[in-house]
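S.K.: pasting the sequence and the predicted coordinates here, then a few questions.
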Amino acid sequence: MSNHHQDKTTFLERLIFNNRPAVILICLLVSVFLFYQAMQVRPSTSFEKMIPLHHPFIEKMLEHRNDLANLGGNTIRIAVEAKDGDIFSKDYMETLRQVHDEVFYIPGVDRSGLKSLWSPSVRWTEVTEEGFSGGEVIPQTYDGTEASLNELRNNVLKSGQIGRLVANNFKSSIVDVPLLEVYPDPEDQGKLLSLDYRQFSHELEEKIRDKYQAQNPNVQIHIVGFAKKVGDLIDGLLMVVGFFGACFLITLVLLYLFTWCIRSTISVLVTTLVAVIWQLGLVHLIGYGLDPYSMLVPFLVFAIGISHGVQKINGIALQSGEADNALTAARRTFRQLFLPGMIAILADAVGFITLLIIDIGVIRELAVAASIGVAVIVFTNLILLPVAISYIGISKKAVERSKRDAHRDHPFWRGMSNFAHPTVAPISVVIALVLGISGFLYQKEHLQIGDLDQGAPELRPDSRYNLDNDFIIRNYSTSSDVLVVMVKTGPEGCSTYEAMEPIDRLMWKMNNTAGVQSAISLVTVSKQMIKGMNEGSLKWEALARNKDVLNNSIARAEGMFNTDCSLAPVLVFLNDHKAETLKRAVKAVEEFAAENNREDLQFILAAGNAGIEAATNEVIATSELTILILVYLCVAGMCLITFRSLAATICIVIPLILTSILGNALMAFLGIGVKVATLPVIALGVGIGVDYGIYIYSRLETFLRAGLPLQEAYYETLKSTGRAVLFTGLCLAIGVATWMFSAIKFQADMGLMLTFMFLLNMWGALWLLPALARFLIKPEKLAGKVGGSLLAH
């Protein structure tokens, strides 16, 4: 080595480069083992992983799960539509029966709660001169004749199921399918299986939709529900493999244009792919699978690996012009870049780990998976890559190009260095301040928590799922968005007037709340029965104060109270599950509960899918700011420990904060709410962006210590590290931009957000960091100093 200071090797460097064959062999063996493990990874998720299990709403729902029958939220609704005519035809009713029976035998279905017109529990009731009369909607004598179809029509009209199981226009009817999260293996009753959402979704398509639409051309099937949405999401997100391939090819081309060396290009890509394989293998080893949200983690690992790999190759190419051989260049680059790379990776990992505070299983698994992925980059891109290059070297053409670049003037970089100029820097800071304040005010006013659209916002508006959901909303009075209020009393207390009268008032309040379609409870049945017992007179459609009358009136209110009448759910059907709708409904119930709760009567939130959404939104709302504060505290702490300078820390962190503010403003502008799918991206964007700032500042500090004035030091930084940062930001942004063409809106939104964050983080490091340095860094205090930061040589 030519320079004395470059001969000061560390123990870690000697350990690695003196044992290069062992390093490569160990990495090869680990790669083979983890590749086998990675091949076992399967898409998987569960209902409970998607919800905040320790939120009070969810705790109460799980506490009373057995009392709530099929109101827990994990249900499927299958609407069987008659294209021509109505449901009162022999062919239609036979198809509906076959659909009902077919669904009954699909694994994972809670058969005891399966409900359609063919269910014996679906009954009709009427008042006659002799009293009440009733029976099954489809009687045992049904034979498909005109007479029996007329009888069926009359029974449906008397059943109270119009708008619920039967469409308002009589052109379709519903099969209500509650699901079991865990169910006995059909082949081995002693073994329990978890519901496979993707497989279940496929069975619905193959055994229900495709089969019966082909069998009866006059029938069209519509399917909605959590399990179907997740199944469609997993299917669509498997396209991420195709986008990953596109990103790989784009990166290959751009990386070659950057290095002009096929050997170093292949080395960066292979070691980064090794990191992805290790991440997937380790995720499988700890028992995780791939859910719709953690599927973006392998791409993030690839992105971060490419970022560090480009820095290494760029450094080795620059060192190769002065080094005697590839080994020397690789060792010098390792010595120069290992610590800043390590600090950047630790900052990434710590930022991702902060997501663990969110009490939602899929986000916690994403945090662990991302942290594992970042950790393996230390071994693959910081250690394996320099060792591999020490053997294969950089092409002569690339070395010669680096030499020419190092000794010639670059007008582009010279122009960029003006960001550190005393005149330009204040303008940049003012622009950043205006953008930051404007973005903050805009996102504060417009950014919302939760879903902002009907149906499944993760899917495109014209997706089959959202079209099916729109069909059900248009044709039924009871939507698929149900908020369940649990009314708790003492044993045998739910049928007393003292309990039912407040329930009646709650239903009146909810029916007059914006966004609520209707509300039903045992009171609904009780009023109808009391009216029936009094010759159908409307003036008797009210609650009686006589206990015996009330007890008789709820006798047919099956599913509206538990076995000992100590819990009675109130079902509130909402127009949609938009954030504002949920907030209004929850607020109305909480206000009513605060006024009417007493020791023997409590109104408890919440079950149903809308209750779960409301709980999730509350967790996200309380966690969002906490997450960002923790991420920035962790990143700032790592920078402070590394550079031992508050000024350096501010220079690195402020551009990241600006990116976060503008990222939130962009989400508000595009109508994307902060929810389970989007919150992690905000934290992940910060983690990826800090790499740029750390690499640029560490190099800038080196030139400042050499005695260069700030603008000249920044020019030299741009010629070396800056070009790698610019390339990395553009390369990754172009690669992830392909996601915007995905059929899955969630993936397209993530592609847009990540593209924005990659570009803005890169631009913030190149533009704002030197401007802040002009005000905060004193070059004269650094000049000639060897101590100071951990990165100083």
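M.R.: Right, received. Where do you want to start? Small disclaimer: the values here were computed from a predicted structure and weren't measured. Residues are numbered from 1 along each chain as shown.
S.K.: alpha carbons only for contacts and neighbour counts from here, please
M.R.: Fine.
S.K.: can you pull the buried residues of stretch 257-276?
M.R.: Residues of stretch 257-276 classed as buried by neighbour count (16 or more other C-alpha atoms under 10 Å): 258-262, 264-265, 267-269, 271-276.
S.K.: same check, this time on stretch 115-135
M.R.: Buried residues in stretch 115-135, counted by 16+ other C-alpha under 10 Å: Lys115, Ser116, Leu117, Trp118, Ser119, Val122, Arg123, Trp124, Thr125, Glu126, Val127, Gly135.
S.K.: who are the packing partners of the longest helix seen in the chain?
M.R.: With secondary structure taken from DSSP state H, the chain has its longest helix at helix 608-643. Contacts defined by 3 or more C-alpha pairs under 8 Å, 6 or more residues apart in numbering; DSSP states H and E place helix 608-643 against helix 56-63, helix 326-353, strand 482-489, helix 579-596, helix 646-670, helix 679-705.
S.K.: which one among the buried residues of stretch 115-135 gets closest to Lys60?
M.R.: Taking C-alpha to C-alpha as the measure, Lys60 lies nearest Lys115 of the buried residues of stretch 115-135, at 25.2 Å.
S.K.: just checking, the closest one touches Arg123?
M.R.: No. Counting by C-alpha atoms under 8 Å, Lys115 stays clear of Arg123, with 11.2 Å between them.
S.K.: helix/strand/coil for the most centrally placed residue in the chain?
M.R.: With distances taken as C-alpha atoms, centre = their mean, Ala677 lies nearest the centre of the chain, 2.2 Å away. Judged by DSSP: H, G, I helix; E, B strand; the rest coil, the three-state class of Ala677 is coil.
S.K.: mind listing what it touches?
M.R.: Tyr293, Phe746 (C-alpha atoms under 8 Å, 6 or more residues apart in numbering).
S.K.: before we move on, the earlier item: the buried residues of stretch 115-135 in strands, which ones?
M.R.: Among those, the members falling in strands (DSSP state E) are Arg123, Trp124, Thr125, Glu126, Val127, Gly135.
S.K.: tell me which two of these sit farthest apart.
M.R.: Arg123 and Val127 (13.9 Å).
S.K.: check contacts around Gly729.
M.R.: Going by C-alpha under 8 Å, 6+ apart, the list of residues near Gly729 reads Phe758, Leu759, Asn761, Met762.
S.K.: mind listing what's buried along the host helix or strand of the third one?
M.R.: So that's Asn761. Per DSSP states H and E, Asn761 falls inside helix 745-776. By neighbour count on 16+ other C-alpha under 10 Å, the buried set for helix 745-776 is 745-774.
S.K.: second structure for comparison follows:
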Amino acid sequence: MTINAFINRLEITIFRHRLFVLVSFILLSLFLGFQASQIKLDASFTKNIPLNHEYMKTYLKHRENFGGANNVLISVCHQKGDIFNPEFFTALKGVHDQLFFIPGVNRTQVKSLFSPSTRFVEVVEDGFAGGPVVPADFKADEHGLNIVKNNIEKAGIVGRIVADDYSCAMVKAILMEKNPNTGEKLDSIALASVLENEVRKPFEKGNITVHIIGFTKMVGDVAEGAKGVVTFFAVAIAITSVMVFLFSRSISLTILPIACSLIAVIWQMGLLSSLGFGLDPMSILVPFLVFAIGVSHGVQMINAIGKKVAQGLPTKDAAQFSFRSLIIPGGAALLSDTVGFITLLSIDIGIIRELAITASLGVAVIIFTNLLLLPVLISYLNLHKNSQTAQEKTATQSDNNSSLWRFMASFTQRGVATIILAITTLLFLLGYHYSQQLKIGELHAGAPALHEESRYNQDTFLITNRYAISVDYMSVIVETTANACTDTNVLKTMDDFQWHMENVQGVQSAVSLPSVMKVINAGYYEGNLKWRIISPNQFALAQALSNVPSSTGLLNNECSVMPIILFLKDHKAETIDRVVEQAKLNISQLNNDLLTFKLASGPIGVMGATNEAVAEAQLPMMIYVYAAVIILCLISFRSVRATISVVVPLFVVSTLAQWLMTALDIGLTVSTLPVIALGVGIGVDYGIYILSTMSVKLRDGLSLNDAYLAALYERGSAVLITGITLAIGVSTWFFSDLKFQVDMGILLTFMFLVNMLAAVTVLPAIASFLWKTEK
């Protein structure tokens, strides 16, 4: 059976049993609507990291001993003066205790001034003396506060647990992967709400301020900002409705494509819920894209039906004819979108894979809702009663646009086409040159998903400014043999690595077991700096080691694994790249039979792994996306010339989009990488619709100029209105509370508009050199 025969049989079956089709859609929509109502926001730390990356294998292997990157830092500050007053210590104790008992917090890893593991050591006549910084019998009176102040200075925790200016003190905690009460995966969004309502609000009063940062709190703030997406969705629906009405001049032809696109979103959410997925805050924008793509194809359908009605066909016949003529180009475009999104599954990061599943499901259902359900619904309307009016409207619109269409048809003339292609080539070369400067990773301080002025980023900046350590740290794990903590060669090698890394630009400071043992060793000699060394005497090393318990996080119980913690000034892409590059260089020189350095744990280790995964996935992803588009175009058009005409403009626009990212200082990250694939998938629709009409006219014997002119008369208005409508819809994202949504809005607005312009300018210009101007 040929494709045409199959489509004819499908058309007859669908429209002969319209009522059955409608009832089936209603029942499916009710079921999937109920399923969609059960969907929840779902975020977890591990979804945001490439679990199979070598850094993350090291991180997962040792996180039980040294904590993970999913931590919470809470800085309690006093706005007037220093921390040594009863009001502050009452608040700090309250925050510590409250955090300690929150389900999901690893209680053994909670650290503050009130932790028993926060100790001081001092040199006395008999050797060393020490104890908890805050004694068990502590009272927040003048005497007790003076004791604590002295102990803080002896403990050497200023800049780490206590702010440099004594205005704040820190409470740190590591989070578990699962909630110990339920055994289920830790709900980051719910935990963020608990931190806000049970930690910040009760204790932030009077002169006390509480500042909370960490992945979980950041996700909670993103989820809070994501609630505004509903507003943007409503605005987009309103704008789209107005634009579609101005195009169709019919309330019914405005309502139906909007309704079918919303049904596609409901089906998408219902399918996700049925498959056991939630909706991550970072992919909450995908439903809007599904709606936008649905409207795009819906506009093509009502445009085709309206023109046939205007020619005098009854509405049912016009709907059948439009279904038959659009099912191949529309199906090819939507399959290109779907397969393009599925290629994102090749990226080994959970959040991107979920986005791929979410987007591909949504686009796939549009084939049913906007290419099948929409014409069936329209076939029940009585548009033929107004056929004369519609015909007059169409004639008027054609007269209004004829001069524009004839001007655009001149793009197929060799002279004009040469100028267009010369400009396109110049833009492409410039875009390619600047796109090579595109950086992988975050380019700004603070949480990149949020604006700089957000509470979370302001808390981050405060903690970074008031403490000597950075919240951006990386742990290089040293694996060796048991009891290696007293092996001089092992400790000296670690110390050499630390010294080299401390001298790398971007590294603020570093700490490791050897660096602490050197200080302790000097303490046995009245603090003389000459003795701040790794002693060659094993007994001296054992003596120094006895003052460093495993609870410090500088060694495990067997003394076979030790981290070297590097504190970086920020997490910008260039900083991470520089530090990781130098770490790898030093590791290659220092690794030996005694020990092995392994990258990397900590927040910067996670970011470094993610950046490398994104960099590795960038080229393969684009190859997969374009391969899918090329194959589907070849199947649809059965023409290499047609495929070239569609794909080349897409590639030029993708390159220009990367130039735009470089110019606007937007890095290639987990949130922006999928946008390139999304832009290609959606952008291909314009070219496919235009070329599908051109191909038919060319086969009928028309010249290239006449074929393109006919395509503009038939599809030009729909293509232009779709590109403008989609661009206006996503441009509202510029006002979002979420920085990553603003970035996505900028990129998608650019790609919607420029892909549309490329389809109506560059495509015919390329075609002029691939087809003869006269046939």
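M.R.: That came in fine, so what should we check first? Note that the structure is predicted; figures quoted are calculated from it, not measured.
S.K.: that older thread, Ala636 of structure 1: which of the buried residues of stretch 115-135 of structure 1 is nearest?
M.R.: Nearest to Ala636 of structure 1 among those is Lys115, at 56.3 Å by C-alpha to C-alpha.
S.K.: what residue of structure 2 takes the place of that closest one?
M.R.: The alignment partner of Lys115 of structure 1 in structure 2, by TM-score structural alignment, is Lys111.
S.K.: ditto for Trp739 of structure 1
M.R.: Aligned partner of Trp739 of structure 1 by TM-score structural alignment: Trp733.
S.K.: number of nearby residues for that match?
M.R.: 26 (other C-alpha atoms under 10 Å).
S.K.: please give me every residue in contact with it.
M.R.: Contacts of Trp733 of structure 2 by C-alpha under 8 Å, 6+ apart are Phe232, Gln741, Val742, Gly745, Ile746.
S.K.: from these, which is closest to Trp405 of structure 2?
M.R.: Distances from Trp405 of structure 2 to the contacts of Trp733 of structure 2, taken by C-alpha to C-alpha, are shortest for Ile746, at 29.0 Å.
S.K.: so how far is Leu678 of structure 2 from the closest one?
M.R.: The gap separating Ile746 of structure 2 from Leu678 of structure 2 is 13 Å, by C-alpha to C-alpha, to the nearest Å.
S.K.: now do the helices in the stretch 351-500 of structure 1.
M.R.: When secondary structure is read from DSSP state H, counting those that start in this stretch, the stretch 351-500 of structure 1 shows helices at 361-379, 385-392, 396-407, 411-416, 424-446, 464-475, 497-511.
S.K.: packed most tightly, which of those helices would that be?
M.R.: helix 361-379 (a mean of 23; mean count of other C-alpha atoms under 10 Å).
S.K.: that older thread, got JSON lines for the helices of the stretch 351-500 of structure 1, with distance to Leu601 of structure 1 too?
M.R.: Output for the helices of the stretch 351-500 of structure 1, formatted as JSON lines (distance: least, C-alpha to C-alpha, whole Å):
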{"stretch": "helix 361-379", "distance to Leu601 of structure 1": "33"}
{"stretch": "helix 385-392", "distance to Leu601 of structure 1": "67"}
{"stretch": "helix 396-407", "distance to Leu601 of structure 1": "79"}
{"stretch": "helix 411-416", "distance to Leu601 of structure 1": "70"}
{"stretch": "helix 424-446", "distance to Leu601 of structure 1": "39"}
{"stretch": "helix 464-475", "distance to Leu601 of structure 1": "33"}
{"stretch": "helix 497-511", "distance to Leu601 of structure 1": "7"}
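S.K.: of all these, which lies closest to Thr616 of structure 1?
M.R.: helix 361-379 (11.5 Å).
S.K.: between the closest one and helix 326-353, how big is the angle?
M.R.: Angle of helix 361-379 of structure 1 versus helix 326-353, following axes from the mean of the first three to the mean of the last three C-alpha atoms, to 10 degrees, is 160 degrees.
S.K.: neighbouring contacts of helix 361-379 of structure 1?
M.R.: Contacts for helix 361-379 of structure 1 (C-alpha under 8 Å, 6+ apart): 45, 48-52, 272, 275-276, 278-279, 282-283, 288, 291, 293-294, 297-298, 300-301, 304-305, 342, 345-346, 348-350, 352-358, 676, 680.
S.K.: write the ChimeraX selection for whichever of those residues are buried.
M.R.: Applying 16+ other C-alpha under 10 Å to these leaves a buried subset, and the ChimeraX line that selects it is:
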select :45,49,50,51,52,272,275,276,278,279,282,283,288,291,293,294,297,298,300,301,304,305,342,345,346,348,349,350,352,353,354,355,356,358,676,680
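S.K.: now which residue in structure 1 aligns to Lys307 of structure 2?
M.R.: In structure 1, Lys307 of structure 2 lands on Leu318 (TM-score structural alignment).
S.K.: do Val490 of structure 2 as well
M.R.: So, by TM-score structural alignment, Val490 of structure 2 is matched to Ala499.
S.K.: over to Asn197 of structure 2?
M.R.: By TM-score structural alignment, Asn197 of structure 2 lines up with Glu206.
S.K.: the residue nearest to the centre of structure 1 matches what in structure 2?
M.R.: Per TM-score structural alignment, Ala677 of structure 1 is aligned with Ser671.
S.K.: could you do Ala665 of structure 1 as well?
M.R.: Here Ala665 of structure 1 is matched to Trp659 in structure 2, going by TM-score structural alignment.
S.K.: burial of that match, as a residue count?
M.R.: Neighbours around Trp659 of structure 2, by other C-alpha under 10 Å: 23.
S.K.: ok, and the closest non-adjacent residue to it?
M.R.: Closest residue to Trp659 of structure 2 apart from its sequence neighbours, by C-alpha to C-alpha, 6 or more residues apart in numbering: Ser435 at 4.6 Å.
S.K.: show the contacting residues for that neighbour.
M.R.: Contacts of Ser435 of structure 2 by C-alpha under 8 Å, 6+ apart are Thr655, Leu656, Gln658, Trp659, Thr662.
S.K.: also Ser294 of structure 1?
M.R.: Residues near Ser294 of structure 1 by C-alpha under 8 Å, 6+ apart: Val362, Ile363, Glu365, Leu366, Ala369.
S.K.: so stretch 463-474 of structure 2 corresponds to what in structure 1?
M.R.: Taking TM-score structural alignment, stretch 463-474 of structure 2 hits residues 472-483 over in structure 1.
S.K.: that stretch spans what distance, first to last residue?
M.R.: One end of stretch 472-483 of structure 1 to the other measures 17 Å (C-alpha to C-alpha).
S.K.: count the neighbours of the residue in structure 1 that Ala136 of structure 2 lines up against for me.
M.R.: In structure 1, the residue matched to Ala136 of structure 2 (TM-score structural alignment) is Gln140. Look at Gln140 of structure 1: counted by other C-alpha under 10 Å, it has 9 neighbours.
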